[in-house]
Each structure stands twice: as C-alpha cells, then as structure tokens.
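>>> okay, predicted coordinates and the sequence, questions at the end:
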Amino acid sequence: MKKALIFYGGWEGHEPEQVAHILKDILSEENFEVRLTDTLQTLEEGNLNEYDLIVPNWTQGTIKKEQLQPLIEAVANGTGLAGLHGGMGDSFRWETDYQFMVGGQWVAHPGNDGISYQVNIIDRDCPVTQGIKDFTVISEQYYMHVDPAVKVHATTKFPIAEGPYKVNGEVEVPVVWTKMWGKGKVYYCSLGHVAEIVRMPEVIQLMRNGFLWASR
C-alpha cells in the first residue's frame, strides 16, 4: 500500500482542515495509507522518503529551514508532490527554494472571490486531465507567476475583472501544471479556494488524477 502525507494549516480562510479531509478521502479511495498532520514539525521528524506522495495544504505562513530542506530533498529523491490553490501555490512566501520546486507562485486574484471564469483543458491526452472537459468555476481566479519549465495542462484567460493589468491585453495563465524535481514528480492545480470548490466533480477528478500521476 502506498503512503501519503498531508500537512495542513496556515490561513484559515482556505478552510485547510476541511480541504485536507477531502483530499484524504480521495487518496483513501485509491488505497493510499494517509497521514494527516496540522504541524510543520512533522517535516523534521522521521524520514519523509518513506512517503510515496506529500500533499502541502498550508497557505502563507513560515517554515523553518530544518522543515523545508527535508521536504525538498524527499521530492528530489522520488517522493511525489501534489496540491492545489494557495495550500501549495501560496505557501511560505519568503521561501524561493520552495517556489522553485513547486513551479510557480500566486501573485493576485483580480476581482477577488466570485469571479466566473472558464478552465480550458489544453492537453486532453495527458493522464492528469483525462476524462475532463472545459468547465466554468465561480471562485477566485489565480494569476500565477510560473516557472517556464512546467508543462501546462489547463489554462484560464485574463482579464475578466477590472484592474491596471488589463491594458496588457488577453493572456492565458496556467491552472494545472506538472514538472519534475530531481526524481520526484510535481503536480499543481490552482483551483480550490474553499472546500465547496474542492468538492466540484472536476476538481475532485483533477486532484485524483494528479495524485496518481505524481505518486512514486
């Protein structure tokens, strides 16, 4: 049986505990043995290499070097990394090494929550988007700064909301991407502002696909 670690916490607005349990249920349905933890101390205790998959769900916050370094090394050694929204794409803002591993960083959500936007699947033959068609989300629309090394599987178009960025014209920003970090696979999905959005069938399927793809 494969083993997964989900660590959750940080800003409570993203409902980290509720979301962590939804993600745990997905993994349990796929026969993972799942450990949930609400402390970053877990990252410095024991051997993270024993996990086939690690799921960060910790928005903002700070992390100690002795907690971050084992995580980065475990992924480089082959442990998969997969997560969503700010729980993985807006964690530990001061830690550029973490952002380098993840492949991007949240910088804005123009219009805040309640924006209606389209998610466009651009790589329908990939395992991470298999069985998913374009769909609409009413939530935060994440504008990401993105590593050019990532492979993009789904996008959304900006601008929708008003703002000074609008004069730059239409751009596509990744919603789902994958990359490698050493021997480890990295998967990210920018959807999932609150538990209600994570429970959308499309988001559940994207996370299921991503977990299975990224796992060792």
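Received it, and whenever you're ready, just let me know what you need.

>>> from here on, contacts and neighbour counts on C-alpha atoms
Noted.

>>> for the protein, what spans make up the strands?
Shown for the chain, the strands assigned by DSSP state E span residues 2-10, 32-37, 53-59, 80-84, 104-108, 115-121, 135-139, 143-146, 151-158, 171-181, 184-189.

>>> next, the angle from the first one to strand 32-37.
So the one you mean is strand 2-10. 30 degrees (axes from the mean of the first three to the mean of the last three C-alpha atoms, to 10 degrees).

>>> buried residues in strand 2-10?
Of the residues in strand 2-10, those buried by neighbour count under the rule 16 or more other C-alpha atoms under 10 Å are 3, 4, 5, 6, 7, 8, 9, 10.

>>> so which elements touch that strand?
Applying 3 or more C-alpha pairs under 8 Å, 6 or more residues apart in numbering; DSSP states H and E, we find strand 2-10 packed against helix 16-29, strand 32-37, strand 53-59.

>>> other residues contacting the second one?
With contacts defined as C-alpha atoms under 8 Å, 6 or more residues apart in numbering, strand 32-37 is touched by 1, 2, 3, 4, 5, 6, 7, 8, 20, 24, 27, 28.

>>> let's bring in a second one:
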Amino acid sequence: MRALIVRGGWEGHEPVACTDLFIEFLAGQGFTVDVADTLEVYTDRRRLASAELIVQCWTRGRLTAEQEDGLVERVRSGAGFAGWHGGIIAFGYENARYQHMVGGRFVFHPDGFLDYAVDVVGDHPIIAGVPRYEVHTEQYYCHVDPTLDVHATCTFADSGAVMPVVWTREHGAGRVFVSTLGHSPTDLLVPHTRTITGRGLLWAAGMLSPDLPSRTGSPD
C-alpha cells in the first residue's frame, strides 16, 4: 500500500507539522509514504496510480484543469482521498469537480478559538466508541452537500445551527474522508480527534481496523 501526502499552501495551518503527525502511523499500518510539496504531483500519472490513499493538507490552493482532472479521476478509479480543516475544504474554490468530490467548503468561522462540543452521530467505524467531547479551536461553518454521510456535528451557540464536523462519501470507486478539526498540531493531538483522523485515513484507504487504540499513531 502506498500513501501520497500532498502538503503546502498557507503556513498558518502548519501543513508539514500536521501531516508529520500521521506519517509514522501510516507506515505502521503498512503504507509506503510518498510526500509531495507541489500540486503538480496531481499531473504525475505514475505517482497517482501507485497511491491507494491521497492525504491533502493545502490551504488556499487552486488546481489547474490538468491537476484537477488527475486528482479527481484517480479518486473515481479507486484511490482514497482524505484531509482535515482548511487543508481540504478551504481549497479549490474555483474547481467545481473537486468541490463536488469533497462535498463541502469552508465559509467562515467566528473570531478566535471557541469551546464547543463535538457530537458523534451513529456507529460508523470511524467514530465507534468515541463519546461526545469538548474542543477549543476554530468552529467551521461550511456549505455542504446534503447527501454527505455525517459522523459528527457541532452546534453554533448564537444561531443553533448544526454543522457537520466529520463526514465521508464515496466518489466513483473511491472514498473521501473530511474532518473540519485540525487547525494546528495541538488540535490533532486531542486524543479523540486523533483517533477519528487516523481512522478516517484508514477508512478512505479501505483498510479500517475496528480495534484502533484511542491515540492512533501517537508519537509518544
């Protein structure tokens, strides 16, 4: 199994530090990890074809038509696509096929970090055994596809709006995992967030183990 990590874009989301948290985890799950720091990798048919999982952490980027075609068609043909926070949904706003594949886009968040609860929904393996838990981070308001499979939500205190936090979907033969949590390594080290993220990567690759520890891939 090969995982391709594509990282770069806005440094405020610490793409290198955040993705580094999961390289050892993926290697421990049997992946050979390939890292790219350019979106041009999406035009490299050989590297794309060898990747069963693509993890993107690239905020504020946009794809050329050729890059978009390469990525979307690889996912449609069976690769998993996964990411978190702005690295996957504050990206490609002008790329309609990318937006349709991912199923949501970041719109805004209230100023600063907030305390709010992550409410798990259902019993999908990604969130199985994870209780309702509190976070202190940005609260993302998104425009989302109504057909998403939503596995966790949050509620905006001012409006009562319930917003997806974790979702999955299938795109052709591929699987897509998205979490709005993960502004920084600190957020991704929250135990339940780390569990959800690690499981989400494995689910997208079609190899989720039902017995992951509560801190998957911990560097401790």
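It's in. Worth saying up front: this structure is predicted, and the values here are computed from it rather than measured.

>>> TM-score for this pair?
Once superposed, chain against chain, the TM-score is 0.91 (TM-score structural alignment, normalised by the length of structure 1); 205 aligned residues with a C-alpha RMSD of 1.2 Å.

>>> most packed of the helices and strands packed on strand 2-10 of structure 1?
Scoring these by mean neighbour count under mean count of other C-alpha atoms under 10 Å gives strand 53-59 as the most buried, with a mean of 27.

>>> gap between the residue most central in space within structure 2 and residue 91 of structure 2?
By C-alpha atoms, centre = their mean, structure 2 has its centre lying nearest to residue 83, at 1.9 Å. Distance of residue 83 of structure 2 to residue 91 of structure 2, computed by C-alpha to C-alpha, to the nearest Å: 11 Å.

>>> try residue 63 of structure 2
In terms of C-alpha to C-alpha, residue 63 of structure 2 sits 9 Å off from residue 91 of structure 2.

>>> the more surrounded of those two?
Taking other C-alpha atoms under 10 Å, residue 63 of structure 2 and residue 91 do not tie; residue 91 has more neighbours (23 against 18).

>>> isn't the more buried one right up against residue 57?
No: using C-alpha atoms under 8 Å as the test, residue 91 of structure 2 is too far from residue 57 to be in contact (9.3 Å).

>>> what stretch of structure 1 does stretch 171-190 of structure 2 fall on?
Under the alignment (TM-score structural alignment), stretch 171-190 of structure 2 falls on residues 181-200 in structure 1.

>>> endpoints of the matching stretch, how far apart?
Stretch 181-200 of structure 1 has an end-to-end distance of 29 Å (criterion: C-alpha to C-alpha).

>>> if we can go back for a sec, what sits against the residue nearest to the centre of structure 2?
Counting by C-alpha under 8 Å, 6+ apart, residue 83 of structure 2 makes contact with 55, 56, 57, 177, 178, 179, 201.

>>> contacting residues around the nearest residue to the second one once chain neighbours are set aside?
This means residue 56 of structure 2. Leaving aside its sequence neighbours, residue 56 of structure 2 sits nearest to residue 6 (C-alpha to C-alpha, 6 or more residues apart in numbering; 4.8 Å). Contacts for residue 6 of structure 2 (C-alpha under 8 Å, 6+ apart) come out as 35, 36, 37, 38, 39, 41, 54, 55, 56, 57, 58.

>>> would a markdown table of those residues with distance to residue 147 of structure 2 be doable?
Shown next, in a markdown table, are those (distance: C-alpha to C-alpha, whole Å):
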| residue | distance to residue 147 of structure 2 |
| --- | --- |
| 35 | 31 |
| 36 | 31 |
| 37 | 32 |
| 38 | 31 |
| 39 | 28 |
| 41 | 30 |
| 54 | 22 |
| 55 | 22 |
| 56 | 22 |
| 57 | 24 |
| 58 | 25 |
